[in-house]
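Enquirer: Dropping a prediction and its sequence here:
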Amino acid sequence: MKNTNIDITKTEVLSDNWYTLKKVTFKILKKDGTIETQSREAYDRGNGAVILLYNKNLKTVILTRQFRLPTYINGNPDGMLIEACAGLLDNDNPEECIKRETEEETGYKISKVEKVFEAYMSPGSVTEILHFFVAEYSSEMKVNNGGGLADEGENIEVLELSFNDAMAMIDNGEIKDAKTIMLLQYLRLKSIL
């Protein structure tokens, strides 16, 4: 249902290089009854999906490590970030996307995933909504070494960590990725591991 208190009056494309950056001018009806004109920039990179693989018997999780330029620019000394496997939907439904990304990035071929929630990760400036999944894995599901797609510039290291070590890495600052923290906390809250 569209918000009738918002009237978009102008949309300008500022960049359409990697993804699309737009400047949107709109009128908003405020609580006091006045109408105010505002402008905001919104970055549209499409929607995505993220998954945390876990093994109940071993009490382990599969994470990835890769270079993330924005973190490097913002003070991450080596630019490397430990994350749950994720990717853009690329016209797939979220479940098909995350199965594809899991095999590409981690080397595990999974058939059953559980969607746990959806969330906007940076709603002040990015349009993306993420679909969050969890799935059990076992060594028999490993079909390749993972690492991502070279033609997409991916150079991903696959990490198998104990759940306790992963949680400690949140506490000591080694894991700073929001989607990963959310999924690890989900496993803890649901007493899955």
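Expert: Noted; the coordinates are in hand.
Enquirer: Could you use CA atoms for every contact and neighbour count after this?
Expert: Will do.
Enquirer: the helices in this structure, which residues?
Expert: 69-73, 94-106, 163-171, 178-189 (DSSP state H).
Enquirer: let's bring in a second one:
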Amino acid sequence: MRIFSSPKFDVIIDKFSLPNGKEVEKAYVKHRGSVVIVPFIDKEKIIMIKQYRPIIGKWLIELPAGTIEEKENEEETARRELEEEIGYKPNFMSKVFSFYVSPGVTTEIMHVYIASDLAKTSQKLEEYEIIEPFEIKLEDAVKMVLDGKIEDGKTMLSLLLISQKYQDLLTHQLI
């Protein structure tokens, strides 16, 4: 049963059969999915954003990201979000991995992309977005994660995994 609908998600209450034969009723957020992008300016530097998040009343350091819109595929979303949030169009994109955001409460799956060979355009922010892009070395961004200066989960996971795959990405000329 649908409890609430919004442009980005629905809140649903449904019954589920468990492997042990029991049935449970759970409320959850049905979500189309989302993307997060690690945009490389060059082989060492990426673009991150400082974004005000009104729901928690804080500025966060994040990677560009967004929700997959209706009739849009993951890569189209990643390309759109890059231009909207940081004002760049990528000439190269590659999906690196995907993960469930919080499977106890939502169906949302997030797809992580790397982008490179960026062409400057201009930001196209939504009216509710306050975003300040900045350049940073990948190794410095990872240090910020390890020092507790980045609190956003998708950004933490993406930076740590991309940094671990960095040499492989270079070898295959993905960045």
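Expert: Happy to help now that I have it. Not measured: the values here are computed from a predicted model.
Enquirer: ok, the residue of the second structure positioned farthest from its centre to residue 13 of the second structure distance?
Expert: In the second structure, counting by Cα atoms, centre = their mean, residue 21 sits farthest out from the average C-alpha position, at 35.8 Å. Noted for residue 21 of the second structure: a distance of 19 Å to residue 13 of the second structure, by Cα to Cα, to the nearest Å.
Enquirer: next one: residue 40 of the second structure
Expert: Note on residue 40 of the second structure: its distance to residue 13 of the second structure, by Cα to Cα, is 41 Å.
Enquirer: ok, now residue 75 of the second structure?
Expert: Taking Cα to Cα, one finds residue 75 of the second structure at 31 Å from residue 13 of the second structure.
Enquirer: got it, and residue 7 of the second structure?
Expert: The gap separating residue 7 of the second structure from residue 13 of the second structure is 18 Å, by Cα to Cα.
Enquirer: Have a look at the two and say which one is more surrounded.
Expert: residue 13 (15 against 8; other Cα atoms under 10 Å).
Enquirer: The more buried one -> the first structure?
Expert: Residue correspondence to the first structure (TM-score structural alignment): residue 13 of the second structure is matched to residue 23.
Enquirer: Counterpart of residue 142 of the first structure over in the second structure?
Expert: So, by TM-score structural alignment, residue 142 of the first structure is matched to residue 120.
Enquirer: One more: residue 184 of the first structure?
Expert: Taking TM-score structural alignment, the alignment pairs residue 184 of the first structure with residue 159 from the second structure.
Enquirer: Its match contacts residue 142, doesn't it?
Expert: Yes. At 6.1 Å, residue 159 of the second structure counts as touching residue 142 under the criterion of Cα atoms under 8 Å.
Enquirer: Tell me which stretches of the first structure form strands.
Expert: 6-16, 20-29, 35-44, 48-55, 60-67, 80-83, 85-88, 114-120, 129-136, 157-162 (DSSP state E).
Enquirer: Around residue 61 of the second structure, count how many other residues there are.
Expert: A count of nearby residues for residue 61 of the second structure, using other Cα under 10 Å, gives 24.
Enquirer: same deal with residue 63 of the first structure?
Expert: For residue 63 of the first structure, using other Cα under 10 Å, the count is 23.
Enquirer: Can you find the partner of it in the second structure?
Expert: Per TM-score structural alignment, residue 63 of the first structure is aligned with residue 48.
Enquirer: Contact partners for that match?
Expert: The neighbourhood of residue 48 of the second structure, defined by Cα atoms under 8 Å, 6 or more residues apart in numbering, consists of 38-39, 61-64, 133-136.
Enquirer: Just send those back as TSV, with distance to residue 125 of the second structure too.
Expert: As requested, those are exported to TSV (distance: Cα to Cα, whole Å):
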residue	distance to residue 125 of the second structure
38	18
39	17
61	17
62	15
63	15
64	12
133	12
134	15
135	18
136	21
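Enquirer: now, which of these sits nearest residue 97 of the second structure?
Expert: For these, the residue nearest residue 97 of the second structure by Cα to Cα is residue 38; the value is 11.9 Å.
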